[in-house]
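Undergrad: Show me how the following folds:
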Amino acid sequence: MGQSAYIRLVDASTTQTVQLQDIKDKFHRYIDMTTKTGNQLDWGYAEAAFPYTLVEKPEGKDHWFYLKGSNPLYKYIVVGVGTDQANQAEGGEQAEESQFIQVVLPDGATHGDKSKANEFCKYLAKEFKAQLDLFNGRRMYYYPRKP
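TA: From the prediction side, this is the model:
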């Protein structure tokens, strides 16, 4: 069984719903930014920053896609969207549905995949101002929190 990280959309997030196309758009923006950085540095930074190709399977339509490594140091990262019931502190209240982005490292993923997956998770959490539950169980907050 692979490892998973979750990017959970919270009340303070930039959006309360996310579609798979939104995530693809964020990845395309990431590739565009790294390409421009590489052009400024006169170096192929985009290939080093995003050594994957985005692959969609018919069975995963609108639910998940995967990033296939274009370098022997990288293999696969799976990215999907889903919903779950948010826990309510007070008993008797209706549980509210919340959306999340799940990033999975399948069996056989390399250390490079894990490093890139952490980087992509942090990027997506920052873009959506979301809560990030990392592969190691630690939690990072990318949204404004009240003291």
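
Undergrad: From now on I want contacts and neighbour counts done on CA atoms only, so please keep to that.
TA: Will do.

Undergrad: three-state assignment of the spatially most central residue of the chain?
TA: Using C-alpha atoms, centre = their mean, the residue of the chain that lies closest to the mean C-alpha position is C121, 4.1 Å off. Under the three-state scheme (DSSP: H, G, I helix; E, B strand; the rest coil), C121 adopts helix.

Undergrad: my read: it touches V103, true?
TA: Yes. Here C121 reaches V103: they are 7.4 Å apart, a contact under C-alpha atoms under 8 Å.

Undergrad: One more sequence to fold, the one below, so I can look at both together:
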Amino acid sequence: MGKSAFIHLVEESVQQTISLKEVHDLLNYYQEITSKTGEQLDWSYNSHAFPYLVTEKNDDNGNYLHLRGTDPNYQHLLVGVGSTKGSTDDQEQFFIQITLPEASTHGDKNKGNELAKFFAKKLEGKLHLFNDRIMYYYKRKLS
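TA: Down below sits the predicted model:
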């Protein structure tokens, strides 16, 4: 597949910067709330809601999280953070990038969309999905 989704932290977001550790903490929180959902349903929902093992990688591309699938329907996702200079000012704009490597499955794409929406909602950011559509999770000003 080889596509990426981006969650941009904008001025109206809950926070303007993010680190890889904070993203890892959000993934842990996601696993925690999905396991509680499973407890309420009396079903091991956690293994279906988050079918990945998370490891931190460091290579020529920088630091990122590698989510390796634990189910045949899921292969892997890559999650990283970065920043760019704003177009109108010199302020850095931080983002989370979720990448579908070439060997990713449709299950990975669906889970990547789900995680991207979760991050964007928690951080009140601007989400650019894998299909180039944009979703706004922050309070926008009416002009």
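
Undergrad: hang on, the earlier thing: identify the residue of the second structure aligned to the residue nearest to the centre of the first structure.
TA: In the second structure, C121 of the first structure lines up with A116, judged by TM-score structural alignment.

Undergrad: who touches the helix or strand hosting V79 of the second structure?
TA: Under DSSP states H and E, the secondary-structure element containing V79 of the second structure is strand 76-85. Outside strand 76-85 of the second structure, the residues that touch it by C-alpha atoms under 8 Å, 6 or more residues apart in numbering are 18-20, 52, 63-69, 91-101, 103-104, 108, 112.

Undergrad: Just the buried residues of that strand, please?
TA: Neighbour-count burial for strand 76-85 of the second structure, counted by 16 or more other C-alpha atoms under 10 Å, picks out 76-82.

Undergrad: Of the contacts of strand 76-85 of the second structure, which belong to strands?
TA: Cross-referencing the contacts of strand 76-85 of the second structure against strands under DSSP state E gives 52, 63-69, 92-100.

Undergrad: Give me the buried positions along stretch 62-81 of the second structure.
TA: Here stretch 62-81 of the second structure shows 64-69, 74-81 as buried, counting by 16+ other C-alpha under 10 Å.

Undergrad: just these now: which is nearest G125 of the second structure?
TA: Relative to G125 of the second structure, the closest of the buried residues of stretch 62-81 of the second structure is V81; by C-alpha to C-alpha it sits at 13.6 Å.

Undergrad: what residues are up against the residue lying closest to the closest one once chain neighbours are set aside?
TA: Closest residue to V81 of the second structure in three dimensions, ignoring its sequence neighbours and counting by C-alpha to C-alpha, 6 or more residues apart in numbering: I96, at 4.5 Å. Going by C-alpha under 8 Å, 6+ apart, I96 of the second structure touches 6-8, 79-82.

Undergrad: With that, I have no additional questions.
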